[in-house]
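J.: how would this look folded up:
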Amino acid sequence: MGAPLEHITVYTAAHIHTMDQGRPDASAVAVSNGRIVSVGSIESIEPWLRRYPHSIDDRYSDKVLMPGFIDPHTHLRLSGTYMGLEYVGPIESAAPDGLRKGLPTRDAVLNQLRALAAEHSNPDVPITAWGYDPASQSGHLDRDMLDQVSDTVPIWVIAYAPHIVYVNSPMLELIGVDDDSVGHGIGRYPDGRLNGWFVETEATARATRPVADMIYGPDSGRAAIDRMGAVAKAAGVTTTADLVWGMADGFEPEWEDHASAMSEGTLPLRMFMIPFEPKLVREFGDDMLDFLASKTQQGDDRLNTHGVKYVNDGSYPSMTLVMNEPGYLDEDTAHTGEVPWENMVERMLPFWKAGVQIHSHANGDRTLDMTLDTLEALQRIHPRFDHRFTVEHYCLSSPSQARRLAALGGQASVNIYFVHFRAQLHADHGFGPDRSEATARLGSLERARVPFALHSDFNLVVTPLSPLLAAWCAVNRIGADGETVLAPGEKISVDSALRAITIDAAYILNRDDRLGSIEVGKHADFTVLNDDPYQVNPNDLRDIEVHDTVLAGESTN
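T.: Predicted coordinates:
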């Protein structure tokens, strides 16, 4: 039984889209104790109003209400810490001291690093920079290029999609590697020399140890959450999930940063912490499931654990994902994740048997094949219903893979932003025109009846955080040139796109019983819009302004 109803607040609106297909439209919603009491009109909810003290709140009477937007895959804390570093990315980016301009080319980046090295007063302290994008900035950096910038000052540059760290020779010495070193993801030139690349989590963690105190300094995580929480709220997000909990500063510090931000009102969201499996295994071993159970007990409706995350290949923008034939246009820069593919079934099986939802990162279509093989093997060993095994990103795929995912009972959380922001770029950089045009095949998923949601991966890829922009990308599939429609058969309807940022996103996180639609008994989380996404021209979806969000029945403004 819930708390007794002492007072009901009724929010009125010009239109309420409930995302409940049986009762899709309303003009009033009654809330109490953070939950929805009734949905309909002032007249239809009158039986409740006769029985309990109530007030009518008309502040949104000329607005449109939707369920609070859900982005099921972000990295608010981790990405926010990078914003304190020197910025060398291609697009304008927010920073603690205001907006920073982008650098259009690799030469511009190298010149910026030269200027920083010239002004650097202590050669023992590395220069740390963030945001490099090899596809849009004329190719990868490497050790020899960075040695030409400085062969005395250590230089450490992490890509915008932080699957690659680039360093120079002095930084290699600080990291403690040489030509005889071995390890997954340590890059080399064709002659065997170290090329200054550290690719994927095991290698990037190794490269980051000497600069960890600079990047993850005291209070940096909490400051990052405060900054990024404000960005998410402005975009209308009321629920999200951190998909690499524990990877940066550890499980407890990262949990406490989120808890304190919520208690002090700077993170007006619900947050689900999804642990990074390699870190969980290293830190807790056989006790990993007990640790997750204890944190679930500690958590609540605002902050809690959820599932487990595997990273199985590289990045779409960094061009390190793993593809099937014919592979990359030029040099093959693919990398797998930290867990060897041949060990994947063994590593996932304890979580699978325990009923823990698995989130499996797969950007490339070859990685997707491996992921589907793994899911099939898990089902054969220990059959399960409603497991909600989720493929994360789902960038490069085929219609046959969508059908196979459906047959195995899986689902997808898809980064649709790449269709607009990256696909045309990668037609000639990395992936070729066919795969690039068909990035994020939502139409194929829908035809195969695979549940899917839209996510941003914010801010670890060169795209913004905006669920309405994600919906616009899904509905229109317009390339970066503003004209070309990419793979028109992969478009989806406005209704499907809006479901993918509300009720279907809640389903992906296994929270559709309490989030994602405006239904009696669910959390009273709403996104308040200035225009109606069902009424505007689909080309104008991304231009709709978010007026406010409501969390647990209270305005966050």
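
J.: make it CA atoms for all contacts and neighbour counts henceforth
T.: Fine.

J.: Hmm, residue 526 is touching residue 547, no?
T.: No: counting by CA atoms under 8 Å, residue 526 does not reach residue 547; the two are 10.9 Å apart.

J.: Would you mind telling me which of these two has the busier surroundings?
T.: Using other CA atoms under 10 Å as the criterion, residue 526 and residue 547 rank with residue 526 on top: 29 against 18.

J.: check contacts around the more buried one.
T.: Applying CA atoms under 8 Å, 6 or more residues apart in numbering to residue 526 gives the contacts 65-69, 238, 518, 549-551.

J.: From those residues, which land in helices?
T.: Using DSSP state H, no member of the contacts of residue 526 falls within helices.

J.: next up, for comparison:
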Amino acid sequence: MKPILILLSLILSNTSCNNDDNKTTSIVQSDQKVYYNAKIYTVNTSQKWAEAMIIEGKNITFIGSDIEAKNIANKNAAYINLEGAVVLPGIHDVHMHPLEASSENFLFILNEEETNVENYTSTIQNALSVNPDAEWLLGWGHSFYALLDAERSPLAILDDISTTRPILIMEQTSHSFWANSKALELAGIHENTPNPVGGIYMKEEDGSLNGILIDNAGNELLDMVLSPTQKTIENDYQGFKNYGLVELRKNGITSVCDARTYWKRDHHLIWKRLEEEGNLTVRANLGLWAYPSENDASQIATLQSLYSNDPNSFLKINQIKLYSDGIIHQTTSAMEEDYLVNFFKEPTNNGLSYFNKNRIADYINQLETTGFDLHIHAIGNRGIRETLDAIEQSGTARGRHRITHLEFVNESDLARFAQLNVTADCQVAGDFTNPEHWSENDELIGSSNTQKVVPIKSLIQANARLTLSSDWDVSNLNPFVGMQHAVTRVPENISLEEAIKAYTINGAYVMRQEDKVGSLEVGKLADFIVLNQDIFEIEPNAIGQTRVDLTVLNGEIIYER
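T.: Just a heads-up that it's a prediction; the model follows:
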């Protein structure tokens, strides 16, 4: 569908689809729009398919056939001919990091595919020279294994670039950081500094620091660096407004969950500013970050004070994000058994716990009554089991909690998701989640644990509610890449209808807005997208090439390709 056809349809199709010869076409004259000649997949089980949809203001007032739409539309209705295009409800991406993905506080990007860490130096040196006034040189994108495979200390490599200006680089998954000596000095980190909860300061064989900060050890340093200033806030705001929100609209995403709202960095205030200034073009639920090293009583009180659930607002602060564990490739996911390699020479070698079972249960107990739902990161089978245990211990029917990532799930835990009403939030947009990559973790946890990585089919067969999300910018933002992978990842593949449901009505449920959006039904708000190809008819391996031609939010066009 060419973009110009929409405008022409508004001007011309009104006459061809209505027998009132005296009528003139004008969008201004009518608040009623008739989208017709479409293939509308509603995600409504009682009426899966339709040809036409009538929108009045921000509401859907009719779903059905072209003929019925023509018969009930008012005489001044504007007609939009979609020329047989597929229409879906607006996409819900309930796990992403849009401010972090858009932030202008990071000044350079490294290539995660680079295996020789020495080859990073020219990019870092260039960033240092072109940013002479930057108090901290922040970068992003390297591979953890590139640092491990380096022939000399990663700390020495950065110190060769500068020992007078602090350099801090976030690994491409955000679960580790690479720092030079000046950065460690300013943070007060030395070889005798105890590891923080959920984190590790990596060391050389002689006990000296090697510049790699694992999980929360790096998070805490970044929190110090990005303590809010007028500049850091403006960098986040402008990046999200001018890049992040544009990307969301372009990809048909009308509802999101910010999966890590750093309230100490004033991220929640940036979201509020966007809404107050009329620049927020997405429905958003913020997941306030639970800092692992904070005193629980004072942190819970702060989180409760930030709760906001205005039904008339696009923006709601009604979720809490916390981590149970780390990630598999750094051996920090919480596993039932020890890893087969030992990177850290710590007393235990079965992963980290940011929040243990009892702390998670306590947060659920105190925050669920406020109205918060918890969004809990758990990748390893032990982390997942302990999280389910915590929800079983403290959760009530009021909660709509979810566990995200779910890479290594015990068979015995699959049924517990439905039993406890816990949503299984999974990401399969990244190539690393495809079956051909599962064996890459054999050397870490053994092949017996890598047979069903991210078991979305098994979860659905166990009657779990499944959502699919991007984890942007760890993985591709395009939801159709995620759908393609979901339907092709044999043996853990699902149907296209199940994948669409996971990106729409199931996402609406975890955002507590399934009565308003997530499916196309009379009485719901008009959030929908128009696609450039029929994903129901093409080969599954071509679904990821789908593009969004039109994104409509609250009845208004917010993107046109």
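
J.: ok so, going back, out of the contacts of residue 526 of the first structure, which are buried?
T.: Among the contacts of residue 526 of the first structure, the ones that count as buried by 16 or more other CA atoms under 10 Å are 65-69, 238, 518, 549-551.

J.: now the residues you listed as TSV including distance to residue 94 of the first structure?
T.: Below are these laid out as TSV (distance: CA to CA, whole Å):
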residue	distance to residue 94 of the first structure
65	29
66	28
67	28
68	24
69	22
238	21
518	33
549	22
550	25
551	25
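
J.: what do we get in the first structure for residue 365 of the second structure?
T.: Superposed on the first structure with TM-score structural alignment, residue 365 of the second structure falls opposite residue 349.

J.: and if you look at residue 554 of the second structure?
T.: Using TM-score structural alignment, residue 554 of the second structure lines up with residue 552 in the first structure.

J.: okay, now the nearest residue to the match of residue 365 of the second structure once chain neighbours are set aside: neighbour count?
T.: Closest residue to residue 349 of the first structure apart from its sequence neighbours, by CA to CA, 6 or more residues apart in numbering: residue 378 at 6.7 Å. Residue 378 of the first structure has 19 neighbours, counted by other CA under 10 Å.

J.: next one: residue 105 of the first structure
T.: Neighbour number of residue 105 of the first structure under other CA under 10 Å is 20.

J.: how near is it to residue 310 of the first structure?
T.: 33 Å (CA to CA, to the nearest Å).

J.: Also residue 150 of the first structure?
T.: Residue 150 of the first structure is 37 Å from residue 310 of the first structure, by CA to CA.

J.: And the strands in the stretch 201-350 of the first structure, which stretches?
T.: 237-245, 270-275, 303-305, 308-311 (DSSP state E, counting those that start in this stretch).

J.: ranking those by burial, who's on top?
T.: Each of the strands of the stretch 201-350 of the first structure was scored by mean neighbour count; the highest is strand 237-245, a mean of 27, by mean count of other CA atoms under 10 Å.

J.: Who are the contact partners of residue 39 of the second structure?
T.: Residue 39 of the second structure touches 49-51, 84-87, counting by CA under 8 Å, 6+ apart.

J.: That one pairs with which position in the first structure?
T.: Using TM-score structural alignment, residue 39 of the second structure pairs with residue 15 in the first structure.

J.: Over to that match. Which of the three states is it?
T.: strand (DSSP: H, G, I helix; E, B strand; the rest coil).

J.: what about it, distance to residue 34 of the first structure?
T.: 21 Å.

J.: among the contacts of residue 39 of the second structure, who's most crowded?
T.: Going by other CA under 10 Å, residue 87 tops those with 27 neighbours.

J.: residue in the first structure matching that one?
T.: Residue 87 of the second structure maps onto residue 65 in the first structure, by TM-score structural alignment.

J.: Its match contacts residue 524, doesn't it?
T.: No: under the criterion of CA under 8 Å, residue 65 of the first structure makes no contact with residue 524, lying 11.3 Å away.
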